[in-house]
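Enquirer: no sequence for this one, just the structure:
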């Protein structure tokens, strides 16, 4: 895995201040997707490890933790789940957690992170297409309402990630990479990515009718890719993930 030095992030003090060990933290959001703006927030996601005692008593454990702060005028946002919750999310058709786990923009890692990443291919299913289809639909409705460039790029990113996943079994969230590889990607997508680099919020200078046709075409491509996908119907790796979770928990 690579690191996030290109973002000039040294999060060791933040990681050290967390109440429980952090197994990993990676950069998600627009930086991972390949279209950050100069003033984009930095979204950090990961997993922490609760002590075993926190899970066996009467009190409900704090499975999700969030911290927000500002650094040199940029908003930073760190959200982590306890590793048991994270693994349960992995076993659902949840593309978000897999993108976070497999993000190449790593700011903190451990052996447990590497082991989880190695098991990730086993949980992929053809039904992950539903995640990307649904996310694309939500972002498209937001674009139709606001006309902003950001949700339009999120729409294209979700559809192309889903298509790529169904065809290759690989989680690829980087839109410039997807645009360069996918024959279905509209030619103007690179221009939209460049425009997003200049501003976080703003209208999309596009032909609405043409864009609508392209989005509908990509939905069709995703449907076809799912129907032809060699990915299984149900996730595997349950036993291996269970064993890893128990071992990591008991080792503390």
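Expert: On my side now, so go ahead. Here the structure is a predicted model, which means the values were calculated and not measured. Residues are numbered from 1 along each chain as shown.
Enquirer: C-alpha from now on. contacts and neighbour counts both.
Expert: Noted.
Enquirer: can you show me the strands along the stretch 1-150 of the chain?
Expert: Along the stretch 1-150 of the chain, counting by DSSP state E, counting those that start in this stretch, strands occupy 22-28, 42-48, 64-71, 74-82, 106-108.
Enquirer: the ones you listed into CSV, with extra columns for distance to residue 240 and mean neighbour count?
Expert: Formatted as CSV, those follow (distance: least, C-alpha to C-alpha, whole Å; neighbours: other C-alpha atoms under 10 Å):
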stretch, distance to residue 240, mean neighbour count
strand 22-28, 18, 25
strand 42-48, 18, 24
strand 64-71, 23, 12
strand 74-82, 18, 18
strand 106-108, 23, 21
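Enquirer: turn these into CSV, columns for distance to residue 227.
Expert: Listed next are the strands of the stretch 1-150 of the chain as CSV, based on distance: least, C-alpha to C-alpha, whole Å:
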stretch, distance to residue 227
strand 22-28, 29
strand 42-48, 31
strand 64-71, 35
strand 74-82, 33
strand 106-108, 33
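Enquirer: does residue 142 touch residue 149 like I think?
Expert: No - using C-alpha atoms under 8 Å, residue 142 is not in contact with residue 149, being 10.2 Å away.
Enquirer: sorry, back to before: which one of the strands of the stretch 1-150 of the chain lies closest to residue 242?
Expert: When these are compared by C-alpha to C-alpha, strand 74-82 sits nearest residue 242, at 14.0 Å.
Enquirer: tilt between the closest one and strand 42-48?
Expert: 20 degrees (axes from the mean of the first three to the mean of the last three C-alpha atoms, to 10 degrees).
Enquirer: presented hereafter is structure B, for comparison with structure A:
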């Protein structure tokens, strides 16, 4: 995967209202099929000050900012670390992908600690996240006329990520890398259409019957991988995440 990192000035991270623990690139750039006009999806976690989390009025658990910076469309979403940790413990594959993204814009020692803890958050029930996400993307693909390349690539990316996770315990979100193992012959051509076209590029003659069969086949493969997975039933990271959270909160108060 190409680590395409933009100049820090493009992200305006210094304008974030709270200390950032990390910010990474997600979306099409992480998945390996950005179009020339794809925006940059930045995701991460921030640390609310102690006074914002011990009082009656909760602080800003989620910060969202979007806009054009240095000619680039940037969408930034970060969660307070407590909320982010809660999502990590709820079989949420999306936050695992954000945390472990190799496209790092901003990092801290706490980010490195979180990445080291991440394997203890993975369970066999993360399969449900990918099964549900794939079904949603397939519905989006079916509704469009003409069908777009983007949702179809998301379908395959999600299914292959889920299958890979169930079999190996490793989070891999890049479709190019995933297909090195899956070896689906139609994936490179679909990616080429996306990366050489636009964000709304369409399929001229989509073989819907073929892709329906492939969707059904890979869905069954993910379900089987889930049933056969040796991953744990429950996350084991609760205690260490709690300890890290307490340390960060106390540190921020000094």
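Expert: Cool, the structure landed. A quick note: this is a predicted structure, and the numbers were derived from the prediction, not measured.
Enquirer: care to give me the TM-score?
Expert: The TM-score (TM-score structural alignment, normalised by the length of the first structure) is 0.95; 248 aligned residues with a C-alpha RMSD of 1.5 Å.
Enquirer: sorry, back to before: quick one, which of residue 142 and residue 149 of the first structure is more surrounded?
Expert: residue 149 (22 against 16; other C-alpha atoms under 10 Å).
Enquirer: can you name the residues that contact residue 100 of the second structure?
Expert: Residue 100 of the second structure sits next to 115, 171 when contact means C-alpha atoms under 8 Å, 6 or more residues apart in numbering.
Enquirer: hmm, 7 Å instead?
Expert: By C-alpha atoms under 7 Å, 6 or more residues apart in numbering, the residues touching residue 100 of the second structure are residue 115.
Enquirer: if you tally nearby residues, what's the number for the counterpart of residue 54 of the second structure in the first structure?
Expert: Under the alignment (TM-score structural alignment), residue 54 of the second structure pairs with residue 56 in the first structure. Counted by other C-alpha under 10 Å, the residues lying close to residue 56 of the first structure total 10.
Enquirer: what's the answer for residue 73 of the first structure, then?
Expert: The tally of other residues near residue 73 of the first structure (other C-alpha under 10 Å) stands at 9.
Enquirer: repeat that for residue 164 of the first structure.
Expert: Residue 164 of the first structure: 21 surrounding residues under other C-alpha under 10 Å.
Enquirer: wait, what's in contact with it?
Expert: Contacts of residue 164 of the first structure by C-alpha under 7 Å, 6+ apart are residue 170.
Enquirer: how close does it sit to residue 150 of the first structure?
Expert: Residue 164 of the first structure sits 21 Å away from residue 150 of the first structure, taking C-alpha to C-alpha, to the nearest Å as the criterion.
Enquirer: likewise for residue 192 of the first structure?
Expert: 9 Å.
Enquirer: tell me which of the two has more neighbours.
Expert: Applying other C-alpha under 10 Å to residue 192 of the first structure and residue 150 shows that residue 150 carries more neighbours, namely 26 against 18.
Enquirer: which residues touch the more buried one?
Expert: Neighbour list for residue 150 of the first structure: residue 201 [criterion: C-alpha under 7 Å, 6+ apart].
Enquirer: 6 Å instead?
Expert: Applying C-alpha atoms under 6 Å, 6 or more residues apart in numbering to residue 150 of the first structure gives no contacts.
Enquirer: residue 156 of the second structure is in what secondary structure piece?
Expert: helix 149-168 (DSSP states H and E).
Enquirer: Provide the aligned range in the first structure for that helix.
Expert: Residues 149-168 of the first structure are where helix 149-168 of the second structure lands when matched by TM-score structural alignment.
Enquirer: buried stuff in that stretch?
Expert: Neighbour-count burial for stretch 149-168 of the first structure flags 149-167 (criterion: 16 or more other C-alpha atoms under 10 Å).
Enquirer: mean per-residue distance, it to the second structure?
Expert: Compared with the second structure after fitting, stretch 149-168 of the first structure deviates on average by 0.3 Å (mean C-alpha distance after the TM-score superposition for the first structure).
Enquirer: can you give the distance of that stretch from its chain's centre?
Expert: Relative to its parent chain, stretch 149-168 of the first structure has a centroid offset of 12 Å by C-alpha atoms, centre = their mean, to the nearest Å.
Enquirer: same check on stretch 54-69 of the second structure?
Expert: Taking the mean of its C-alpha atoms, stretch 54-69 of the second structure sits 20 Å from the chain's own mean (C-alpha atoms, centre = their mean).
Enquirer: and the gap between residue 108 of the second structure and residue 153 of the second structure?
Expert: In this view, residue 108 of the second structure and residue 153 of the second structure are 32 Å apart by C-alpha to C-alpha.
Enquirer: with residue 138 of the second structure instead?
Expert: On the measure of C-alpha to C-alpha, residue 138 of the second structure and residue 153 of the second structure end up 10 Å apart.
Enquirer: over to residue 206 of the second structure?
Expert: Distance, residue 206 of the second structure to residue 153 of the second structure, by C-alpha to C-alpha: 13 Å.
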